[in-house]
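Novice: Using only what follows, build the 3D model:
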Amino acid sequence: MLVEPLAPPRSVTPAVPAATGYWARLLPALALLACATRLPSFVRPLWNPDEGYLAVQARLLADGGELYETVVDRKPPLVPWLYRAAFALWGDESLTSVRVLAVGAQLLTAALLASLARRRWGDGAGRTAGVLYLLASVGLNPEDAQAATFEVFMLPSTAAAVWCADRRRPALAGAAVACAFLAKQTGAAVLVPVLWLLWRSGAPGPGRRREVLRLAAGAGAPVLAAALVTTPAGFVFWTVTGSGAYASFTGSELHVLLRGTANTLLLAVACAGLLPPVVRALRVARTGAADLWLWLSSSAAAVALGFHFFGHYFLQLTPPLALLGTAALQVLPGERTARAVLASACACSLFVAWGLLTPRPELDHAERLAREVRARTEPGDRVLLWGMHPETYWLADRTPASRYLTAGLLTNYSGGRDGPRVGERYAVAGAWDVFRAELARRPPALVVDDSRGKPYGPERVPGFQRVLRGGYEPVGEVGGAVVYARSWNPGGP
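Specialist: Purely as a prediction, here's the structure:
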C-alpha cells in the first residue's frame, strides 16, 4: 500500500502590515462567500422557533416589556437586545435586518480565524482558515444553520476571545468571553483555551496572576452590567439556576441520542475537507495546536451540556475545527489544501441547495394558524398559543397573553423530549402561579391548543384544561390545532 509522503512544514511568512493589501483582497472574498453560504436564510420568513421567540421578545421589549420580568426566556439578554435594536432601526415586519447582521457575524468570525491562522502559519493559512470556516458553517439542517439565532451571534465573541488571548490582551479577552456568555451561556466554554493561552505565554509568578485578574475583571464587568440593567435576581435565575429540569438526560433518551448522532454525522459531512487532514496529521506529526484542541474539547462539552443535542448547538464546533484543519494542512503536501477546499465547497453546495429547495411544513402550519388568529381577533386583543411555535404570535401580529411564550416553560417539554419529565410539576419554578394570575388579570380573547397529540396537551396538563373550561369553546381547527374563543364576558353582568 502506497503512503503519501509527508511534506516538510511550509515556511511561515511573517505577518505583514495590512497596508500591503492582504486584507483588502481577502475581506471582500470572504464577504462574498458569507453571503453565498447564507443565501437560503433570506428565502423564508422564519427558520425555527428560536427566531420566532426572539422576534416576539423584541416586540414586547419595544412595547415597554422588561426582560426577565414581563418577557422571559432561558437565555442571556444580548441577542434579544440585538433583535430589538434591529427592529427599531429597520422595522419588525421581517427578519431581513437580523439576517444581514448574521451574515456580518459570520464574516467577522471568519476574519478573526483568518487572522489567527495568518499569525501562526502565514498568509496562505489565513485565507484557508477563513474559507474553510465559512464553507463548514452551514453544514447542518438549514433550520439550524441558516437561522439568525444565539449561536451565530455568539461565535464572533468566541473567536475574538481566542484572538485577544493569543496576543496577550487579557482584559479584552475577558470582555469577549463575557459577550459570548451574554449571547448564550455555553459561549463561556471558550474560557478554557483563553486561560491556557494566557497561562502558557505569561511570565511566571505575579505576572501570570495579574493577567488572570485582568481577565476576570474584563469578563465580570459586562456580565455585572447586564445583570444590573435587567434585574440581578431574574438574570441569575433565567440564565443559570432556573434550568435544572431542562438540563436533564431523563426522558426520550433514545430520541435525544439519535438526534445527537444525526447532527454529528451532518457536521462530519460538512467538514469533509477538514477531517481527513486532521486525522492524517495526528498520525504523522504534531501540529502544535494544544489550545485548539482545548477549544474543540470545551466546545464539545458545551454542545453536550443539557443533553439535548439540537443541531444549532453544533455550530460552536466549527471555529476550532476550521483552525485545526488549517493547522493540519500545514504539515501535509501543498496540493492537499486545494483538495480540502474543494471537498468542503462540494459539501457546502449540498447544504445550500437543501436550504433553498426543501419545504418547511411547520412554517406553513404556523402561517395558516396565524391567518386564523388574525381573522378571529382585533389588533389590540391578547392571544394564548399553547404550543412550541411562538413565531405564530409574530406572524399574526398579536400580543401574547402570558410572558411564557411556549408550553415548554410550563411543562418542560422541549424539542421532542416527551418522556416522564413532562408535566406541570417539571415547569419553571413558580411559573404556574404567575401564569394563572396573568390570565385572571387579562383573559385572552383567543386560546389555541397547538399541542397536536404531544404530551403537553390538555388531557395531560390539568392546569391548561382548567383554562379551557373556564370560559372558552372550540370555534375552529387548523391542521390539528384547535382554536377556542371566549364563550362569556368576564366584565359583563
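Novice: can we go C-alpha only for contacts and neighbour counts from here?
Specialist: Noted.
Novice: which residue ranges form the strands in the stretch 251-400 of the chain?
Specialist: Here the stretch 251-400 of the chain has its strands, by DSSP state E, counting those that start in this stretch, at 382-386, 399-400.
Novice: one more, for comparison:
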Amino acid sequence: MLAPPSASPGSARGLRVPGPRKEYVPEGGARGSYWLRLLPLLAALACATRLPSFRWPLWNPDEGYLAVQARMLADGGALYETVVDRKPPLVPWLYAGSFALFGDGTLLPLKALAVAAQLLTAVLLVSLARRRWGDAAGRTAGVLYLLISIGLHPEDTQAAAFEVFMLPCTAAAMWCADRRRWGAAGTAVACAFLAKQTGGAVLLPVVWLVCRGGVSRRDAGRLAAGLGGPVLAAALLTDPSGFVFWTVTGSGAYASFTGSELHVLGRGLVNAAVLAAACAGIVPPVVRVLRIARTGAAELWLWLASSAAAVLLGFHFFGHYYLQLMPPIALLGAAALQILPRERTVRAITVSGCACAVFLAWGLLAPRPELAHATRLADTVRARTAPDDRVLFWGIHPEAYWLADRAPASRYLTAGLLTNYSGGRNGPQVGEKYGVEGAWPVFRDELRTHPPALVIDDSRGKPYAPARVPSLRRLLAVGYEPVTRVGGAVVYVRVGPGSAAGQGGDT
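Specialist: Next comes the predicted model:
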C-alpha cells in the first residue's frame, strides 16, 4: 500500500509514486480474466474513437503522399531515388504492402491498421501501468489514452499516417525497457524512428532506465545492437546515401524558424490549447499530485519531456506532432489518480469522455473543403487525360494524384519540396533556391524528358505561385496554355508537336 490505513487523501504529502514492482501479482484473480474483461472494452473504444477516419477517402496530405508513393513503388520506383520524401521508409512500405494485398484504390485496410495501432498502444500502456500500480491503474491508463487519442483537429488524429504507426513503437520501447529487455527496447526505438524521425526521442527515457540500474557493457551492447540493426537494414534496403540525406541531413531549410514566425507560433499555441482541453480530465489530478506527493516515475516525465522536444523540433507545430505526447500523459494521469480517492478517477474519465465526444462529433460532422477541391481537380484531370498520361499538380495536396489515378510527372510530389513552402510559411525563405538541395536540376530534366500532359497550378495565391518561380514560369510560357479554372486552380494543357492540342484534340 502507498499509505498507512489511517492516512487520509489530504495528508498524502510525502507519498511517493512507486516504480515497477519486482514481481507483480494480479489483484483479485488470474491474469487471463483481467485481459478477457478489458480487451473488448479497449477494442470498442479504439473503434469508436476512429470511426470518423472511415468517413472520407483520406484525411490529410500525408495520407495522399503515402498513397502516391506506394503506387510509384509498385510501378518500379526506388525509395530515396525516384520516390522521395523527408520521412523514413517504414510507413511507405506499409502502404505499399497494403496496396499489394488489397489494391491501391482504397485506404480502408490502412485505416483498420490504424485502429489496431491505437489499440496496441493502449494495451502496452495498460501493461506498463498495471505492473507499476495495479489492475485499476492499468484500466485507467488504457481508457484515458484512447479517450484523449483524438483530442486534436480530426485531420491530425484520424489520418492513417506516420505518427499513428509510430506510437505503438514508442510504447513498446518503454514496455521492453521497463522489463529490462534491452535488445527488444532498442529494436522498438529503431521502429519508432523508422516510422518517423521524432519517434527516436523515446531513446532518452530508455537510456535513463538502462543507467538507473547501473550501466553494463552487455546491456548497452544489446540496446545498441537492437537500435542499430533495423536502421542499418533500412538504409541498405533503400539507397544508403539517399536514406541519410532524406531522413537526416537534407531538411535544414525546412527546419529553420525563419519565415512566418508569428503564424507558426500561433498554430503551436492553438494546438497546445486544444490538446489541453482534451486532457482536461487528466491535468488537474496530475497537478494535485505534484503538489502533495513526490513522484518516483522519473522516466515517465523524461518520456513526456523528450516527446515535447520532438514536437518543438522543426518549428512547425503541426497538430499531428502532438500525438507523441499522449501516451506519457495518459500514464502520468494513471500514476496520479491511483493515489487519489476513487471518485477523482471517475471524474477524470467522465471529463475525458465528454471531451472525446466533442472531438468525435467534430470528426463526423465537419466539412472537408480541401478534399472536395482536390476531388474536383482530380475529376477534371481524369476527363482531360488518358490513363497513361503523366500530370503535374503544382501545390501541396499530393492526394490529387491518387484521386485522379494519374502518374506524377516528377518524383517531387509537392511544391514544398521545391520551394520550402510548408505550413503557412510565407516569409523570405520560400523560392527555388530554398528547395531541397539538387532538386531543381532533376525536376527540370524530368519535365523535359517526360513533359506532363497537364499542369495544374494549385497555388491559389500562395508564395510558391509560378509568378514567383522562374523555372516553372518559363516552362508554362513556352509549352502550355491555360484552358480552365477549378476553384481557383489553373489548368494548363501542353501545346505544340506531339500534344493533344497540337494534334487538334479537345482542350
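Novice: Which one of the strands of the stretch 251-400 of structure 1 lies nearest to residue 34 of structure 1?
Specialist: Comparison of the strands of the stretch 251-400 of structure 1 against residue 34 of structure 1 by C-alpha to C-alpha identifies strand 399-400 as nearest, at 34.9 Å.
Novice: which bit of structure 1 covers stretch 80-92 of structure 2?
Specialist: Per the alignment by TM-score structural alignment, stretch 80-92 of structure 2 matches residues 68-80 in structure 1.
Novice: Same check on stretch 101-112 of structure 2?
Specialist: Stretch 101-112 of structure 2 covers residues 89-100 of structure 1 once aligned (TM-score structural alignment).
Novice: That stretch: end-to-end distance?
Specialist: End-to-end span of stretch 89-100 of structure 1 (C-alpha to C-alpha, to the nearest Å): 13 Å.
Novice: Can you check which part of structure 1 stretch 485-493 of structure 2 sits on?
Specialist: Aligned using TM-score structural alignment, stretch 485-493 of structure 2 spans residues 477-485 in structure 1.
Novice: Wait, a strand at residue 485 of structure 2?
Specialist: Yes - when DSSP: H, G, I helix; E, B strand; the rest coil is applied, residue 485 of structure 2 is found to be in a strand.
Novice: Residue 493 is in contact with that one, correct?
Specialist: No - using C-alpha atoms under 8 Å, residue 485 of structure 2 makes no contact with residue 493, being 11.8 Å away.
Novice: Those two: which has the busier surroundings?
Specialist: Shown here are residue 485 of structure 2 and residue 493; by other C-alpha atoms under 10 Å, residue 493 has more neighbours (23 against 15).
Novice: Quickly note the distance from the more buried one to residue 403 of structure 2.
Specialist: Residue 493 of structure 2 is 19 Å from residue 403 of structure 2, by C-alpha to C-alpha.
Novice: check contacts around the counterpart of residue 257 of structure 1 in structure 2.
Specialist: Residue pairing (TM-score structural alignment): residue 257 of structure 1 is matched to residue 265 of structure 2. With contact set as C-alpha atoms under 8 Å, 6 or more residues apart in numbering, residue 265 of structure 2 has these partners: residue 317.
Novice: and what of the one 3 residues further on?
Specialist: With contact taken as C-alpha under 8 Å, 6+ apart, residue 268 of structure 2 is in contact with 316-319.
Novice: Got a PyMOL select line for the buried ones in these?
Specialist: In PyMOL syntax, the buried subset of these is picked out as below (16 or more other C-alpha atoms under 10 Å):
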select buried, resi 316+317+318+319
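Novice: So which of the contacts of residue 268 of structure 2 are in helices?
Specialist: Counting by DSSP state H, the contacts of residue 268 of structure 2 place none of their members in helices.
Novice: Now distance to residue 256 of structure 2 too, for the contacts of residue 268 of structure 2, in TSV please.
Specialist: Listed next are the contacts of residue 268 of structure 2 as TSV, based on distance: C-alpha to C-alpha, whole Å:
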residue	distance to residue 256 of structure 2
316	9
317	13
318	15
319	18
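Novice: with the contacts of residue 268 of structure 2 in mind, which one is nearest to residue 131 of structure 2?
Specialist: Relative to residue 131 of structure 2, and with distances defined as C-alpha to C-alpha, the nearest of those is residue 319, at 31.5 Å.
Novice: what's around the counterpart of residue 179 of structure 1 in structure 2, how many residues?
Specialist: Alignment note (TM-score structural alignment): residue 179 of structure 1 maps to residue 191 of structure 2. Using other C-alpha under 10 Å, residue 191 of structure 2 has 28 neighbouring residues.
Novice: OK, contacts around residue 191 of structure 2?
Specialist: The neighbours of residue 191 of structure 2, taking C-alpha under 8 Å, 6+ apart as the test, are 90, 166, 169, 230.
Novice: Report the separation between it and residue 444 of structure 2.
Specialist: Per C-alpha to C-alpha, residue 191 of structure 2 is found 35 Å from residue 444 of structure 2.
Novice: Also residue 386 of structure 2?
Specialist: With C-alpha to C-alpha as the criterion, residue 386 of structure 2 and residue 444 of structure 2 are 23 Å apart.
Novice: Tell me which of the two has more neighbours.
Specialist: residue 444 (15 against 11).
Novice: Would you mind finding the match for that one in structure 1?
Specialist: Matched across to structure 1, residue 444 of structure 2 falls on residue 436, judged by TM-score structural alignment.
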